[in-house]
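>>> let me see the structure of the following:
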Amino acid sequence: MSEQLRDRGRELAAALAADGVVGLTIAWADNNGIPRSRTVPVSALPQVAVAGVGVTHLFAVFDTNDAIAYGSPGMQNASGDVRLVPQLDRITRLAGQPALAWAPGKQVTADGGPWAFDQRSVLERVVEALAADGTTALVGYEMEFGVFEQATDPEDTELLAAHSGPAYSPHALLPIDGFIASVMRDAEANGLRLGQVHAEYGPAQVELSLAATDPLTAADQQLLARQTILAAAEAHGLRVSFAPLPTLNGAGNGWHVHTSLWRGGENLLAGGPEGPRGTAGAGYVAGLLRDLPALAALTAPSLGSLARQRPGFFAGAFSGFWGVENREAPLRYVPGSALLGEDHANVELKVSDASANPYLALAALLTAGAAGIEENLVPPAPTAEDPGTWKKKQRAAAGVERLPGTQAEQEEALVGNPRIAGVLGDDLLAAFLAVRRADAAWAAEKDTEEVLAAWRWRY
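Take a look at the predicted model:
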């Protein structure tokens, strides 16, 4: 096997070098959703394909500010190393950075064995478990982000919107037409299938949607899309923020996840205006709804996420309800239709953003939905209204509650849900919670705007 990998590495190295590529960037996402990487010369690819490149094990406990949260099991000190191995079948030459190629990485132990803290492996296990049950999944992302002018003074913290609207208007994109064209061209060249690109609701905001694909590819492509967008912004003298909430006065950036489950070529979520038609689709919705407070601790885990989850902002601020095409619902069912076909049906999770590790988020989401199917859960009737406009007594009577609003409340929800916590395993869960606590401790004496500003460009 090693010699086969080495031979494949030689082939890829020769092909990349012939195209003028000098380096391969191997990327992964940490427990804050922040991409990390190593870049190696393409000439080293034969060796790297087999043995990877060394990285510190402590990346598992880097917090959002790059401080190290020592103390969780296996993370007590700086002694330790793991190997970051590129996924050769995902190597992509970067259209916006033509001297570089890109690949997602998988972290393994020094002897090549499984490493408990590798997030990509968590999603691999969930996908394999679904496949053993004859089930596959499709996942698509909607990625919102802010586009801003580069400040001439590095000390200037004022945000200058690169477009000022109107919302959803073609006029809004005229000032950043070159940037948008580069994103679309580069995305296609990088193998990303785009659904659409448009000016979003907030000033300076843009949304890009990625076509649905298998979960591992979707998570990989979400990271690749970030690199593609950032390179285009740099080329056009712009700056992009993927942060859940770049500023309190702006619109939040949700990275909504659309999912569907399939068996034997049948979409289990197929249905119409009343919701999924079959018991499996209903169970999937019910499973997500049941585990939503714990799930949100992984899909929207940062302090910026919590600040974004405001009623009236299409952010999914409440748990306990779902809706058919209801954009205030945390779970929005998108039905099939005569025009689009029944197979178009899917469920959109609103409580999701760039601070989530995409592999962990999708693993937990699919686990929750699959458990709902297995247990034949039944969801409540869909809600068409916005519970944010209801009085507290009305919400309480309907079982609608605010999602956990602090780091401590999120941790309680996650730890108290063995099904979702168990997706990570004890070691990775401890590391994940360590960085969440470190972030909360750092922010304890700071106001929200200061925290948001510090993390504006981190993702």
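>>> C-alpha only now, for contacts and for neighbours.
Noted.
>>> so what does the host helix or strand of residue 103 touch, helix or strand wise?
Using DSSP states H and E, residue 103 falls within strand 100-108. Helices and strands touching strand 100-108, by 3 or more Cα pairs under 8 Å, 6 or more residues apart in numbering; DSSP states H and E, are strand 23-29, strand 81-86, strand 92-93.
>>> identify, by residue count, the longest strand of the chain.
Taking DSSP state E as the criterion, the chain has its longest strand at strand 135-149.
>>> now the element after that one, going C-ward?
For strand 135-149, the succeeding helix or strand toward the C-terminus, using DSSP H and E, is helix 170-173.
>>> buried residues in that next one?
Residues of helix 170-173 classed as buried: 172-173 (neighbour count, 16 or more other Cα atoms under 10 Å).
>>> residue 142 versus the residue nearest to residue 186 when sequence neighbours are not counted, what's the distance?
Of all residues not flanking residue 186 in the chain, residue 95 sits nearest, at 5.2 Å (Cα to Cα, 6 or more residues apart in numbering). Per Cα to Cα, to the nearest Å, residue 95 is found 22 Å from residue 142.
>>> so for these two, which residue has more residues nearby?
Ranked by neighbour count (other Cα atoms under 10 Å), residue 95 and residue 142 place residue 142 first, with 24 against 20.
>>> thought that one was touching residue 242?
No. Taking Cα atoms under 8 Å as the definition, residue 142 is not a contact partner of residue 242, at 11.9 Å.
>>> the structure of the following sequence is requested for comparison with the preceding one:
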Amino acid sequence: MATTERGSAEERVAAIHDAGVERVRVHFTDLIGVSRNKVVPVSMLDEICEDGINFCISAFCVDHAGEIVEGTGLGAEVDFRDANVRPDLSTLAIVPWERATAIAVGDVYFDGDLLSASPRQLLKRAVDELEQRGFRAVAGHELEFFLLRPGPHGSGYEQYAKQPGLVYTLSPSVDTEGVLREMEDAVRAMGLPYVGSNQEYFGSQWEINLRYDDALKAADDAHLFKLAVKEIAAQHGLVATFMGKPIQELGTSGYHLHLSMWDGAGEPAFHDPAAGDGLSEVCRWFIAGQLEHGRGMTAIMAPTINAYKRFLAQAFGPWNVTWGHDNRTVYVRIPRERGTATRIENRAGDGTANAYLASAAALFAGLDGIDRQLDPGDPVSGVSYELEDKPLMPFSLGEALDALEADAYFKEALGAQFVRAFVAMKRSEVARFQSAVTDWELNEYVNVL
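Next comes the predicted model:
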């Protein structure tokens, strides 16, 4: 079952006062995964919890370049009015790397109602839908990232630690300045359920793992974890990136989302000891839902231009929409543990995905599989990349957006407001990339043509 309990709101407020906190960062996540916030003095916390704090709704329309994207339905169409964020005190935590500061994640309201396009609200709705069917959703977020050092005079990035061949090693020989140790300590001090860390396959590629929990709390934890990693790196003059493939010569980083269900009696709904493979019918239906909507939810799981290089690399990222037992080349991997640890692992994401949106998408997909009692077919074994009779992943963000818009169930489940805004934001991103002149083009053509 879920393992951690949030302290009560009263306990958390008392803790920040006892620690001498002077200010609170009230955060919300936008559609592209950026954590936006306002800072208020701690003396205003009660007032902010009651009345919220206003910001322009167009913050949901701002792209990676800082420009407001047209056509989202959340900008000029609503006169750039104010939205309102009210902190959820169950997320209140002290920020260890910033003096006298606490942080809380909030819920977004617009015109008096919860904003349906808000990623956190979408996840809450998915969780509620499953609860109506007697299931409690539990999630674990497994995120990989690179730690990079900006090159001189803006000349790109280089690895923080370059030693190759030291996968599953974490010591001063690879963490030469102790930055990873500082991140571990900060994550633990925030109260996030840290369970372990290691270097991944490439130098300066890391994974810090958090324990699973109820789906909303696990997404809150993942959101705060990514924030901690990026901000601590910045304090050291480094850049932590969750991009799928940030350096040409190196490999890719993934975002593996582990999901399980628990029934009303507190038993693991995905486990059936009488089944040959230990998987219940509910689990098989849930897997089938992932496959049914695998292409449709890829734009949410892999929401950047760069993310699709991970699929094309055929390096433990999915190439086709398949499932298998303890197989790292498939879309849905079933780890070998059973009993209370029975779960599915959706391997489509990279770390640029929004934790709330990725969770909501996967849960809505599984929900459809359960409601329609879909059959996932037989699991695949061996290297799934060699199979020619399985549906392929989208191999570009544009193709993934086409798949999202073609998935009628997914569009309805996610809601018209979210789909309109998200697709407009991402279509704009694709168009900006298509019109950009890249270093590759210059290196390929300038001297020879």
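>>> mean shift of the longest strand of structure 1 relative to structure 2?
When structure 2 is superposed, strand 135-149 of structure 1 averages 0.9 Å from its matched positions, counting by mean Cα distance after the TM-score superposition for structure 1.
>>> relative to residue 170 of structure 1, how far out is residue 163 of structure 1?
Separation of residue 163 of structure 1 from residue 170 of structure 1 (Cα to Cα) stands at 11 Å.
>>> wait, I meant residue 446 of structure 1
39 Å.
>>> check residue 409 of structure 1 too.
Where residue 170 of structure 1 is concerned, residue 409 of structure 1 sits at a distance of 41 Å (Cα to Cα).
>>> pick the most deeply packed of the helices and strands packed on strand 100-108 of structure 1.
Comparing these on average neighbours per residue, with mean count of other Cα atoms under 10 Å, the densest one is strand 23-29 at a mean of 25.
>>> hmm, who's touching that strand?
For strand 23-29 of structure 1, contacts defined as Cα atoms under 8 Å, 6 or more residues apart in numbering pick out 35-42, 84-86, 99-106, 119, 223, 357-358.
>>> mean deviation, it versus structure 2?
Mean for strand 23-29 of structure 1 is 1.6 Å (mean Cα distance after the TM-score superposition for structure 1).
>>> compared with structure 2, how much does whatever helix or strand comes next after that strand deviate?
Next helix or strand after strand 23-29 of structure 1 toward the C-terminus (DSSP H and E): strand 35-41. Following the fit onto structure 2, the mean deviation recorded for strand 35-41 of structure 1 is 1.6 Å by mean Cα distance after the TM-score superposition for structure 1.
>>> what's in contact with the helix or strand following strand 35-41 of structure 1?
For strand 35-41 of structure 1, the following helix or strand on the C-terminal side (DSSP H and E) is helix 45-51. With contact meaning Cα under 8 Å, 6+ apart, helix 45-51 of structure 1 is reached by 2, 5-10, 12-13, 83, 85-86, 88, 112.
>>> quick one: buried residues of the helix or strand following helix 45-51 of structure 1?
Counting by DSSP H and E, the element after helix 45-51 of structure 1 in chain order, helix or strand, is strand 53-56. Neighbour counts using 16+ other Cα under 10 Å place 53-55 of strand 53-56 of structure 1 among the buried residues.
>>> same thing with stretch 434-446 of structure 1?
434-440.
>>> quick one: the helices in the stretch 151-300 of structure 1?
Taking DSSP state H, counting those that start in this stretch as the criterion, the stretch 151-300 of structure 1 carries its helices at 170-173, 177-189, 215-235, 279-290, 292-299.
>>> most tightly packed of the ones you listed?
Greatest average neighbour count among the helices of the stretch 151-300 of structure 1 goes to helix 292-299 (a mean of 29), per mean count of other Cα under 10 Å.
>>> if we can go back for a sec, which of the contacts of helix 45-51 of structure 1 has the most neighbours?
Using other Cα under 10 Å as the neighbour test, those are led by residue 86, with 27 neighbours.
>>> so what corresponds to that one in structure 2?
Counting by TM-score structural alignment, residue 86 of structure 1 corresponds to residue 87 in structure 2.
>>> from residue 45 of structure 2, how far out is that match?
Relative to residue 45 of structure 2, and taking Cα to Cα, residue 87 of structure 2 is found at 9 Å.
>>> same check on residue 179 of structure 2?
As judged by Cα to Cα, residue 179 of structure 2 and residue 45 of structure 2 stand 32 Å apart.
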